[in-house]
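In: What would the 3D arrangement of this be:
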Amino acid sequence: MAMEILTAIIPTIIDYTVRPLGRQVSYVIFYNSNLKDLRSTLKNFDAVKQRMNHAVEEVERKVNEKVEVDVRNWQTEADEISREAEAILDDEGRAKTKCLYICPNLISYHQLSRKSTKLVRKIEEHENKKEFPTISYNAALEDISAIASDEYMAFESRISMVKDIITELKKPDINRIGVYGLGGVGKTTLAKEVYREAVKEKLFDDVVLILNVKEKRDNEKIQKEITKKLMMYVDESEDRGTRGNLLRARIKEGKTLVILDDVLERIDFEAVGLVGVPNCKLLLTSREKKVLCSDMHTQKDFQLGFLTEKESWSLFEKMAGNVVKDNRILKEATQLAKKCGGLPVLVVAVASALRDSSLDEWKVALRSFKRFDKKELNEKEFLALKWSYEQLEDQELKQLFLLCGILAFGNGDIYVFYLFQCAMGLGLVRSVETVEEARISLNSMVKKLKNSCLLLDGYDDETVRMHELVLDVAVRIASDDQKAFSRKYGDGLKEWPTEDFLKKCTWIFVEGCNIPRLPEAPWECPELKLLTLDVNDIGDSQEIPSKFFEGMKELKVLDLTKFRIPSLPPSLQSLKHLHTLCFGYCELVDITLVGQLTNLKILSLLHSMVKELPKEIGQLTRLQLLELTGCSELILVSPDVISSLTRLEDLRMGIKSFKQWEGEGLVDGRRSNASVSELKNLSHLSALDIHVPDANLLPTNLFSDNLERYTILIGDCWKYPDIYATCYNMLKLKLTRSNQFDRGIKSLVKRCEQLYLDGMEIVSIISFLFHSEAVKQLKHLHVQNNDQVTYLINSISWHYSRNAFPNLESLFFEDLVSLESVCYGQLVGEPFQKLKSLTLRNLPKLIGFSSKGKLTIDTEADEIVLEDEVGGPPRLFSNGEVLFLLFF
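Out: Now for the predicted structure:
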């Protein structure tokens, strides 16, 4: 039995003891042959590596091929194995030089022999892996167009926009982004930078940039360009639909960004193959916002503006080189940089052209640039801006752009209301029947010019702006195409244009200049449509020669500003086609002759020193707008003149203007001045600025629901706001009897945004206000001078008490000597959410804002005024407890 067990376990003992021991001994015995095998195998392996290196080098010499990653990995690992083998062979030499002690030599031989045996097997296994299906692949070329040009500089205004675009591209619900701006402002440069950033951040598997899309108007050309950039092989015989399907299938494989630069018109993305692929995002640049929003349906749009003055100079300095370090040239260089107006393409062109120029050449360039001569340095940039002008959709819009350039001040500001007067007079606002429709239409046209980057937002609601460079282009085009003559502040005018020029001229605009004396002989201007003479000085006399207007039969807009005219010239009545007449800041004795201009639509006497509006003005039955703002010396408006102007839609008698209204029912039935009741005859009236000092002069239901815009002051306690255009509805009331609060006044209260109340009828007006929806649009509430009211708002009976005054921005209480609380009861919800200004003056009995508990208002108020009598201590509350809390 024991023998059988021993026989069974002996093979196992041999496997675990004798054989391994024999193997270890063999490493020593076959030391030399193992190292010889390693040397021979390594030699053959080096030859294999060399063949692979040759194949890889051949691939690397091809521009559009890349080595496969597994091939690169094989080469790397092969090099590591070779270094390991060479290290073993180096150790063989060191082992032979050791001291001749048997044990150390045997140990070294054993280790080297063992390592070499294993490494031979490793080399053989790695060599067997060298058979690859392919060692290279066709790679997409790096888009040379996406490489930053020499003039590229990372300006802050551009960096921030690139970051914003990248942020939008990361959002899963944003697939189409637009960038719009004038030609030459840097849209292409920005597109390239977004391309580089998207590639750098590895946001997409593929990023495709197509430049100059406007030259590839055909959808098929755009499609082919994209497939080419994606290294797709598409048979030329395939139709567009098949190619679109192939492109769609290719893009579905991963995340793709397609950048299309300088898009001119709508692209059929479905036909191209870019629809139905959620992981594909589009970035489009264009010169017009409309192309992006309306035609391309972009979800987010960015307007790329001009460089700042600092950025513009940095770029100019870089492109001009060391020459601008010369102090003699620096002055001219900085002026030229400013003249480039922040347009990068213009900065680069001008600075590069003058890089090695002398001081005299810099001076000549500056003089040429001031003249904006077509043949000088700026031709390329002029054509870029003119292209934007030529893309405007109709002739009226083009004319409006040129008119903006002519009317703009030197700093580029344009008064919208004056633009409206001229545009309406010239007939640029068409297909409208009313002034209100014309105003809306003009605003729409202005918006289109903004979307085309030819106009900018103004610094307030009354103006728009035009960039200096765009302004120069507009004036130049107007001069060339319209034969316009324009001189503005700072321009010298020593003599009038020649007779030949005047015969072709359509617009003459002279503003703030010292001008020569007007000639006695009439100008022959058969094409002239607009004449503006806004003067500082007119030589020895400011009289207009009697026959001056005889040769201007087609004149439609006439503006004589700051003239001192004892009498109007008889030739004025020959202007039968005149639509707009302005006498701004003029000293006028007699304007009777104006009554002969029966086709007049707009008459403006803004801030003129006219004392009388004669009865002859009543003959202007086509007049739609009458501007009497600031006529501080106007004390007589002939009876029935206003009521005769039956087509009048816009009447402005605001700041420092006529207040000598007479009432009805005089004893002898005769009036020597205008009556407020005449307004009832103006059935078309939709805009009104007026001040009636005495509420007793108001007839019943004077004001109709037709009034869309108004600034109306009733009472002698009010100061007229310092505004020139009605931009919000304002109503200031000091009523003396309850029956004066009639249906007409109520209709105004319902629609006003700024409400001022004074006197004993406050309570009934407040009650009406708070029981209608009028509080929803109210932005300012001013209440003053009442000794009876104890509270203003009864929140218990008022059904709009929740979230009260949602748009109120300003609240003013003054001289309400019996007021105990503003609100009786307690408002609920979140009232006064937009309140920014709170003024409390002389409220001696006020014990809290609400009669029941504290009222906390969470607002962003930035002005709180708490005042009492001048010089006295603040007595806002009768006790020391303040229950009205305002957090901001």
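In: Every contact and neighbour count from this point should use C-alpha atoms.
Out: Fine.
In: tell me the helices in the stretch 501-650 of the chain, going along the chain?
Out: 641-644 (DSSP state H, counting those that start in this stretch).
In: need the strands for the stretch 151-300 of the chain, in chain order.
Out: Ranges of strands in the stretch 151-300 of the chain, per DSSP state E, counting those that start in this stretch, are 176-180, 206-210, 256-263, 280-286, 300-303.
In: want to try CSV for the ones you listed, with mean neighbour count and distance to Thr859 as columns?
Out: Below are these laid out as CSV (neighbours: other CA atoms under 10 Å; distance: least, CA to CA, whole Å):
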stretch, mean neighbour count, distance to Thr859
strand 176-180, 25, 35
strand 206-210, 21, 47
strand 256-263, 23, 43
strand 280-286, 23, 39
strand 300-303, 17, 30
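In: before we go on, could you also do this sequence so I can check it against the first one:
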Amino acid sequence: MGYLISYRSNVDNLKTDVNGLKDARQSVDDKVKAARNNVEEIEANVSRWLTSVEEITTEKIQDKGIFHTIGHRVPIRGVTPIPTKGFEDFESRKTILEGIMKALKDDNIHAIGVCGMGGLGKTMLVGKVATQAMEEKLFETVVTVVVSQSPNLKQIQKDIAKELGLKFEDEDTDFHKSTFTTSFEEDMNIEIAFLWRILVGLEFFQDVYRVEEVRNRVHTLVESLKASGLLLDGNGSGTFKMHDIIRDVAIYIADKDKKMLTIRTSDDLEKWSNKKLLKDFIGISLFDVKFSELPKKLDDAQLNFIFLYDKDNSSPIPNHFFERVKELRVLVLQGLCLPLPSSLSCLHNLQALVLHECEIEDVAIIGELKKLKALTISTSIKKLPVEIGQLTHLQLLDLKGCNQLEVIPCNMLSNLKRLEELYMNGSFNQWHVDGESTERSNARVLELDHLSLLTTLCIHIPNAKILPKALLFEKLVRYKILIGSDWDWNDDSGQNEDEFKISKKLKIELDRNFQSEGGIKILLKSCEYLDLQPGKGIRSILYEVDQEGFPQLKHLYVRNSVEIQYIINSIGGQQVAFPILESISLINMSNLEKICHDQLAMGSFRNLKKLEVGNCDNLIFVFSSTMVGCFLQLENISIQNCKVMNEIVAKERENEIDVNDNDNVMADIIEFTQLRSLDLGRLPNLMGFHSDVDCHILFNEKV
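Out: Prediction:
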């Protein structure tokens, strides 16, 4: 780094053909790494070509001080680490740990087993091993998967592939769901969101009537149980796990108290023949049981909850199955083969219904469940039946995963007056546009204006002309809203969107014709995550897109603009910019000249931890003396593929202070005292980081 900062002219004599060769080699290197990650063998002619390029390039650039890259990305670490909180380093465990670490370093050992009774700390010990192995650089990637007593080999393959960055062509959406924690499969990630939805149907909390209140209570309860060691962190945000010992105890208590009956194999189905036994339970869960093996009907059972899962989608549920379980409050069906049984209409007290990964085309019968409060549909339906509009008690409607849904009848949504939460991620987006002739009359976005209790909304609006009134957006507590035709629900730019950490997310294609709309202004002011594609006529983000400095924004992703010159044009005002922003990514901004034009207000970017710049071909530098006092919390910098960039930090002002003046030098430079990672690559004209300042002044020694 010292060499880079001290010299400015070490690339003057480099020939352009060498640069081109290096770029080509880099591209091939990337593809080779990807192939190796997919366990593919590299072609012999490719290896020979890379060797030849290395020899030619070395000969051309020897003694020139030219580097292929100035930094490199830290390899992606495999999976969320196994939690080691609470791990006690007893002497006996220390000996075992040392033995395992020694075995890991032995090339002749290919498998290591850790044995012991449940509850002795095997999982935490393995987590400690994984952490120490990474710290000692024994492995670049550690992949953790859980193999239960009844292993699902296909799911294990998917878990491993996911952590290695691979994909299966037939990969389905995971569904880590059941109800009471005793009903979940062994070592399953339990989604908190699913749990509180089920508890809405069971009216678990007395005198709590709003979905928002139930959600908050469940989150508080889960965090309290985690703190007590009764629950573990899950592998993803918004999830948790039960330790196998805790789960076994819970199942024992549930069975003893005649609460839950769990059936996991076809052999256990004999319990169904004991009608007296069945009457004693209030809930039943069946995993991996073929629906064709179910009894024709449940006789006089006082069940409140049923969870049925057929992993093979092999057969429908017997038609009369639900006729006599009229007290049922919650029903979860996964893997159901069409059609829905006609006896579903007998469940007059049902308050929560989940249909997941079901091969069902007609769900009109659901309209007869008048007391339904929470409805989740993830099926292959193409039309939402008009009968759904009869569910006037509905508080939550989740249509995520209905990726073939094309029709929602006009005025159906506006009938759901009690609706509080509406989820349409990856689902319907063919809203009716007034003035356009269509084959069918679909729902209008404006119908949402009639839902006065709505607090949560996930929706894709391809045309900004049909936005609902601003009042709707003012009431929202959480949202994920896509505005524009080119968005993908699955593209989250690598950001974590845990519902409590990022509750307001906006992805928008914006141009001058719509930026003054009241609803858009409210969304821009309130959003915590903004993915922005600036359109025609927009030259800067602040103060053209927003006048108030984005006071709530935590993550900003700006991309694909040919007109943006500045992110901030301070000539338009001196508002503190992005005061709580944590990450910013600027990608494919071909006309971007500066991040900030003119003096940046003190306090701007004061919480920024991550900065990413890529494919900004007109950007000469990133930071300047106009930004002094900002970026004090910056931890990660990544700058890639910027053709004309010649230094990272530049001086702009004519009267820049001489760095030899020791009394004033610290007053006019940008410090990066928290920086941990610096990744610079494919910057052909880069001359240095900062031509006039010693790197030790700028960086923490850990960089």
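In: Kindly reformat the strands of the stretch 151-300 of structure 1 as a markdown table containing distance to Leu247 of structure 1.
Out: Listed next are the strands of the stretch 151-300 of structure 1 as a markdown table, based on distance: least, CA to CA, whole Å:
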| stretch | distance to Leu247 of structure 1 |
| --- | --- |
| strand 176-180 | 18 |
| strand 206-210 | 13 |
| strand 256-263 | 11 |
| strand 280-286 | 11 |
| strand 300-303 | 25 |
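In: Which of these sits closest to Gln24 of structure 1?
Out: Set against Gln24 of structure 1 and scored by CA to CA, the strands of the stretch 151-300 of structure 1 come closest in strand 206-210, at 56.8 Å.
In: residues in contact with stretch 389-403 of structure 2?
Out: 211, 367-382, 412-413, 415-428 (CA atoms under 8 Å, 6 or more residues apart in numbering).
In: Identify each buried residue in it, please.
Out: 389-403 (16 or more other CA atoms under 10 Å).
In: Looking at the residues you listed, spot the one nearest Ser178 of structure 2.
Out: Asp398 (16.4 Å).
In: What's the closest one aligned with over in structure 1?
Out: For Asp398 of structure 2, the aligned position in structure 1 is Glu627, judged by TM-score structural alignment.
In: ok so, going back, so which of the contacts of stretch 389-403 of structure 2 are in strands?
Out: Those of the contacts of stretch 389-403 of structure 2 mapping onto strands are 374-379, 421-423, per DSSP state E.
In: For the nearest residue to the match of Asp398 of structure 2 once chain neighbours are set aside, grab the count of nearby residues.
Out: Leaving out its chain neighbours, the residue that sits closest to Glu627 of structure 1 by CA to CA, 6 or more residues apart in numbering is Ser604, at 4.4 Å. When counting by other CA atoms under 10 Å, one arrives at 20 neighbours for Ser604 of structure 1.
In: Residue in structure 2 paired with Ser604 of structure 1?
Out: When structure 2 is aligned by TM-score structural alignment, Ser604 of structure 1 is paired with Thr376.
In: what's the spacing between that match and Ile366 of structure 2?
Out: As judged by CA to CA, to the nearest Å, Thr376 of structure 2 and Ile366 of structure 2 stand 11 Å apart.
In: cool, and Thr265 of structure 2?
Out: 29 Å.
In: When these two are compared, which one has more neighbours?
Out: Set Thr265 of structure 2 next to Ile366 and count neighbours by other CA under 10 Å: Ile366 wins out with 20 against 13.
In: That one -> structure 1?
Out: By TM-score structural alignment, Ile366 of structure 2 lines up with Val594.
In: list the contacts for the equivalent of Leu685 of structure 1 over in structure 2?
Out: Counting by TM-score structural alignment, Leu685 of structure 1 corresponds to Leu454 in structure 2. Going by CA under 8 Å, 6+ apart, Leu454 of structure 2 touches 418-422, 472, 475-476.
In: and what of Thr506 of structure 1?
Out: Thr506 of structure 1 touches 482-484, 525, 527-530, counting by CA under 8 Å, 6+ apart.
In: Which secondary structure state is assigned to the counterpart of Leu792 of structure 1 in structure 2?
Out: Residue pairing (TM-score structural alignment): Leu792 of structure 1 is matched to Ile567 of structure 2. Secondary structure of Ile567 of structure 2, reduced to three states by DSSP: H, G, I helix; E, B strand; the rest coil: strand.
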